[in-house]
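**Q** Give me a 3D structure for the following:
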Amino acid sequence: MALPFSLVLYGLAIWAELRGALTLTGGEFVYPLDDTYIHMSLARTLALHGVWGITPQEFSGSSSSPLWTLILAGLFAAAGANAYIPLVLNVIAGAALVFVVDRALSPGLHAAWRLAATSLIVFAMPLPTLVFLAMEHVLHALITLLFVFAAAAIYRGETVRGRVAIVAALAFALVGARYEGLFVVIPVCFLVWARHGLRPALVIGAAGIVPVVGYGFFALSQGGFFVPNGLLVKAVAPLLGHPPPEGFHSRSPVLPLWFLIALSAVLLFDRTDRRARFLHLSFLPAAGLHLGLAATGHLFRYEGYLIPLGVVAIATQVAVFGFHPRFYTNASRLARTLFWALIVAPFLIRGGMAALITPRACANIHGQQVRMARLVHARLDEGAVALNDIGAVAWFGAVPILDLAGLGSDDVARLRIQGRFGPEAIRPLIREHGVRLAMLYDSWFRGALPPEWTRIGEWMTPDNVVLGDARVSFYAVDPAAAERLKRAIDDFGGAESGGD
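**A** Predicted structure coming up:
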C-alpha cells in the first residue's frame, strides 16, 4: 500500500502549491520562473518555423536541455503550442519517479519505510516545485534513476551484452536532458570498466558524449557556440574573468544533500552488497562533481536530481542490512532519536521553504515578466525590445528580442565572453535589431548601457523571492521617441515616473 499513499501525497502536495499560486495571481496560472517560458518559446519556434531560437529571426543556444526542447517541439507540432503541455509532462514524470523509487525499494524494504523514503523525496527534492517549473529537471531525475538501476544490473554480473545497449541509450537520454548527466555517467563508466572491462564502459561513455558533440556541431553550423549560451555566460565567462550579470545565481539550502553524502559515505564502509555499493559509488562522485563544478539553487532545481539517487542508495542498503554504524549502535535511544531528528530536519526545512516560495515566485513572474509581455503585445507593436529576462516576453509578446544577458542572443553572449560588453558594443546591435525600447534591471548593467538612452520609468514588484531584481527600468533607446513610449507605458497601467 506504500505506492498509492505516496502518489496521493504527491498529488496533494501539487494541489496545495497550485492553490496557493492561483490565490496570489488572481486565478491565472503562471510558471514560477521566466526560464520555463524560454524553453516553451524555443520549442514553439522550432515546431512552427524550424528555427532553433527564441524568435524566428535568429538561432540562439538558449537551452541547456536539447532533449527537452525536442520533446516539447514535437508535442507542440502535433497538438499546438499549449502552455500546459510542459506541466502535464512534468506531472506524469513526477508520478513515474515516485513509482520507480517505490519499485526499486520494494524487494527488501517494509511498506512504511518505502513510504517514508518516497515522502522524503517528494518534500526534499522538492518534487512539487520542480513539477511547477515545468522544465527538464523531473525528467532528468527520472532518467538518472533508470540509468543507474540499469547499470547496477550490469555491475552485479547479470547479462552484459543486451543490457549495455539499454544503459547506453539511457546515458544518451540522461545527458541530452541535462549536461550534468555527465556527472553520473562518468563514475558509472569507471565502475563498469572495473567490473567488465573497457569495451562496455566506452560504449556507455560514448553514448553520453553524443548529445554534447551532436548539439555542439549543430550549433556551430548555425553560427552559435559549441555549448549552450547559459553555460558560457554563467560558467565559462567567469573563468575568463568576465562575470555574468548580477542575479544569475540564487542559492537554495543544500544541507540535505550534504547529509546524504555523509550517510552514503559512512554506509559505503559498513556491511553492504554489490548493488548498494554500486549505488553509493555512483551517487558520491556525482554529488561531488556537481557541488564542485555546477550551480545549486534557483528554486531548488539544479541539485534536485541527486536527492532521489542519494535516498535510494541509502535505503537500498538499509533494506538489506539495517543501519548499524558503530557510532549509532553504541548510542542510547535518546541519542539515536536526536540523530534522526537532526538528519530529517534539513529535509523538512527545504521542503517547507519550497512550499512557501513557489506560489510567491508565481506571483513575481505574473507581476513583472508577464506584465511586461502584455505591455509589449498591447502597446508596443513596432520594433524590437531589449531585455535581460526574455522568456515571458518571447512567449506572450511575439516581438523580436535582443537579449542583453546573452542567453537568447549569441552576439551578446560573444561580447560577454570576450569581455567587450559595453556601450560601444551595444549600439551597433541595437541598430541592427531595430530596438526601440529596453526593459532591464539596472543592477545587472552598471556602466554598460549607452548614456544617451532615456530612462522613462520603472516597475517595482513587491515580495520578491525569485526575480533577478524587483525593479525593472524602461529606457527609450532613441531619445526622440521617449515621450511617445512613456505615454504608451502609462496608458497600459503605468510605470512609476522616474528619470536619472
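**Q** Could you use CA atoms for every contact and neighbour count after this?
**A** Fine.
**Q** so where do the helices sit in the stretch 401-500 of the chain?
**A** Per DSSP state H, counting those that start in this stretch, the stretch 401-500 of the chain carries helices over the ranges 410-418, 423-433, 482-492.
**Q** helices or strands up against the last one?
**A** Right, helix 482-492. Contact partners of helix 482-492 among helices and strands, from 3 or more CA pairs under 8 Å, 6 or more residues apart in numbering; DSSP states H and E: helix 369-379, strand 454-460, strand 471-476.
**Q** The first one to helix 482-492, inter-axis angle?
**A** Using axes from the mean of the first three to the mean of the last three CA atoms, to 10 degrees, one finds that helix 369-379 and helix 482-492 are set 110 degrees apart in direction.
**Q** Which strands and helices lie in contact with helix 369-379?
**A** helix 391-392, helix 482-492.
**Q** One more sequence to fold, the one below, so I can look at both together:
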Amino acid sequence: MRLYQLAAVIMLSVLTTVLVLTCLARTDGLLVYSLDDPYIHLSLAETILQGGYGVNQGEYASPSSSIIYPFLLAGAIAIGPNNWMPLVLNILPMMAVAWIFAGIYWRHAVNPAAQSSVMVAIFVLPFLLYALNMVALPLTGMEHPLHILASLWIMVGVIALANGQGISWMLISGIVLAPLIRFEGLALSLAALVALVVYRHIRLALVTGVVLGLCLTAYVVFMTRLGLPILPSSVMSKSAIAETAVDGGFSGILTTFKDTLWVGVARRAGAVVLIAFALIVLAISEPSRTRADTVIGMVGGFAVFAHLLAGDYGWFGRYEIYVVGIAMVSLLYLYGPWLREKTNRLWLRIVGTSALILAVAVPYLRVQNDTARASENIFAQQYQMHRFSTEFFPYPVAINDLGYVSYQNEIYVLDLWGLGSEEARQKNRRGEFRTEEIVGQTENKTIAYAMIYTEVFDEAIPAEWCRIATLTTPAVTAAYADVDFYLIERERESEIRLALEAFRQTIPDVASLGIQSCQDGA
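**A** Coordinates of the predicted model:
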C-alpha cells in the first residue's frame, strides 16, 4: 500500500510540475493563477501584515471566503516570495491528500491477492488524482486543497474510531480546522462530533466542540467589532443561503434550500453528488450493516446532504470537490467488502468501479486542459489591468472584479461589486446600486477612472463617464472578454491617453487595446 501511495504522490508531483511549466510558458515566465480570486486573498494578506483587514488600508472589508487562509497566507508571504506562496500552500496539502486517498482506495477497493485487482488499481491511479481535481486545483491558488485535506482527516479519523482503533489526531484537528478553512466544513465537523458522542467520547467531543465554537465566536466578534457582517462578503455574494440568513432573515431559508437543491442537481456535478448520497443511504439501509458502517455512512452522508441543500458547484472544479472526496471515501468504505471479495466475477466489479471513477474524473480532466489557457487569460486581463493601475496611471480606480488590481497596489481601489466594500455589496444586494449611487461612491473616494465590465452595470453607468478604451482578451475564467476603461475626471484626458498609448505597446499578443476619444465614447 505504501508503494501505491508513494506512486500517487510522485505522479501528482510530475503532473503538477508539467502544468505549472505550461502555465509559465504562456505568461512570460510569471506565475499567474487560473483565477483572479487568489489575488483577493493576497491583497487581504498584505493588509493584515500592515495591521488592517481589507483590500484598502484604513477601510475594513471581508472579501475572503475563508477564516484562516488569509492569515496563513500572510504568514507565508512574510517569509517567502509573495506570488508563489499560494501555490506552496496548495501543493503541500494536495500531496498529503494524494497519499491519504490512494491509501483509502488500496485498503478498501483492492484485493492484493487478485492480480486483476492490482492491475486495475495501477491503471486507475491517475484517475484517482483527477477525481479530486488534484492536478489543476493548486493552480487556483485558493484554500480548497486544505479543505479537502481536513475533510479526509475527519473521514479517516471516523473510520478509525468506528473500528475500535482509537482517537486519531487527524480527527480532532480536522473537526476544528475544516470550518475555519471553508464554512461548508461545519456540517462534516458537527457530524464527526456526534460520532464521538455515539462512541462515548463525550468529554472529548465537548472540549473539541468548545474549541471550535470559541474559534468561530472569535471570528464573529472580530467581524462585528470591525462593523462587518458575520459572514464574508464573498460568501454572501455567491451563496443565496448565506445572504438570506444574514441580510434577509430566516423566513426564506427553506425556499432557498429547495431552490439550491433543484438548481444544483440539474448540473452534472450536482447529479453526481446526489447519486453518491443515494448510494450511501442504500448501503446503510441494509439490515446486515454493522454499527460502524452506519456511523461512517451517516457522517459522510450528512455532509453530502448538507452540500446538496446549501452548496455550490463548479467555478473551475473547486466548490463541490471537498464533498466529492467525502462521498468517495464513504462509498469506498461501505462497498469495500463487496469490491474485495474474490470470486469469478471480481473483474466485473472492479472494472465497474473503475468506470465510475473515470466518470467522476473526466470533468476535472477538462479543467486541467483549460488551466494553462485560464492562467494566460488572467495574465492578459487582470494582470494587465494591475500593471496599468500601478505603472501607467496610478490614480484611485473603480473596478467590479476585485483581485489582481488590488494586489501590490498602494493606490485606493473601489470595488463597485462589493467584495471589497460592504456598502457597495449591500446596495447591490438591494438593487439600489443605480447611477446616482455609483456617482456618489466614486465622488466620495475621488476616483479618477474605472476599469469595469460594462455588461455588469447595464444602463447604470453615469452618462458623464467617458469610455476611452477597451481591453479585449480571451474569456476562459474571466467573466467577460472586454474590460472597458472609463475616464471619470475628464481633466485627466490627455494624461490617460498618453498612459494608454504607452500601455498598449506592452500588452501581450493575446490581448488588444482599442483607444477612442472622449467625444466619441461619452
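**Q** re earlier: buried deepest among the helices of the stretch 401-500 of structure 1, which one?
**A** For the helices of the stretch 401-500 of structure 1, ranked by mean neighbour count under the definition mean count of other CA atoms under 10 Å, the leader is helix 410-418 at a mean of 21.
**Q** What is that helix packed up against?
**A** Helices and strands touching helix 410-418 of structure 1, as assessed by 3+ CA pairs under 8 Å, 6+ apart, comprise helix 237-239.
**Q** Residues touching the helix it packs on, excluding its own?
**A** The contact list for helix 237-239 of structure 1, computed with CA atoms under 8 Å, 6 or more residues apart in numbering, reads P243, P244, R416, I417, Q418.
**Q** Could I get the residues you listed in a markdown table, plus columns for distance to P211 of structure 1?
**A** Converted to a markdown table, the contacts of helix 237-239 of structure 1 look like this (distance: CA to CA, whole Å):
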| residue | distance to P211 of structure 1 |
| --- | --- |
| P243 | 27 |
| P244 | 25 |
| R416 | 25 |
| I417 | 23 |
| Q418 | 26 |
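**Q** Can you check which of the helices and strands packed on helix 369-379 of structure 1 gets nearest to D403 of structure 1?
**A** Within those, the stretch nearest D403 of structure 1 is helix 391-392; the backing value is 10.1 Å (CA to CA).
**Q** Which other helices and strands does that closest one contact?
**A** Contacts defined by 3+ CA pairs under 8 Å, 6+ apart place helix 391-392 of structure 1 against helix 34-49, helix 369-379.
**Q** could the ones you listed go into JSON lines alongside distance to L105 of structure 1?
**A** Formatted as JSON lines, the entries for these read as follows, by distance: least, CA to CA, whole Å:
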{"stretch": "helix 34-49", "distance to L105 of structure 1": "32"}
{"stretch": "helix 369-379", "distance to L105 of structure 1": "42"}
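**Q** So for N330 of structure 1, which of those sits nearest?
**A** Proximity to N330 of structure 1 (CA to CA) singles out helix 34-49 among those, at 49.4 Å.
**Q** what angle separates the closest one from helix 369-379?
**A** 40 degrees.
**Q** Just the helices from the stretch 51-200 of structure 2, written as ranges.
**A** 69-79, 85-109, 115-131, 144-162, 169-181, 185-198.
**Q** Quick check: the aligned residue for V299 of structure 2 in structure 1?
**A** When the structures are aligned by TM-score structural alignment, the residue of structure 1 matched to V299 of structure 2 is S282.
**Q** Starting from A153 of structure 1, give me the distance back to its match.
**A** 13 Å (CA to CA, to the nearest Å).
**Q** Roughly how far does E464 of structure 2 sit from L419 of structure 2?
**A** Spatial separation of E464 of structure 2 from L419 of structure 2 under the definition CA to CA is 25 Å.
**Q** Which of those two has more residues huddled nearby?
**A** When neighbours are counted by other CA atoms under 10 Å, L419 comes out ahead of the other of E464 of structure 2 and L419, with 28 against 15.
**Q** What's the match for that one in structure 1?
**A** L419 of structure 2 is assigned L407 in structure 1 as its aligned equivalent, the criterion being TM-score structural alignment.
**Q** Please say which position in structure 2 R350 of structure 1 maps to.
**A** The equivalent of R350 of structure 1 in structure 2 is P363 (alignment by TM-score structural alignment).
**Q** What residues does its match make contact with?
**A** Taking CA under 8 Å, 6+ apart, we find P363 of structure 2 in contact with G317.
**Q** what does the one 10 residues further on give?
**A** Neighbour list for R373 of structure 2: C23, R26, S34, V476 [criterion: CA under 8 Å, 6+ apart].
**Q** From what I see, S34 of structure 2 and A372 are in contact.
**A** Yes: counting by CA atoms under 8 Å, S34 of structure 2 sits close enough to A372 to count as a contact (7.3 Å).
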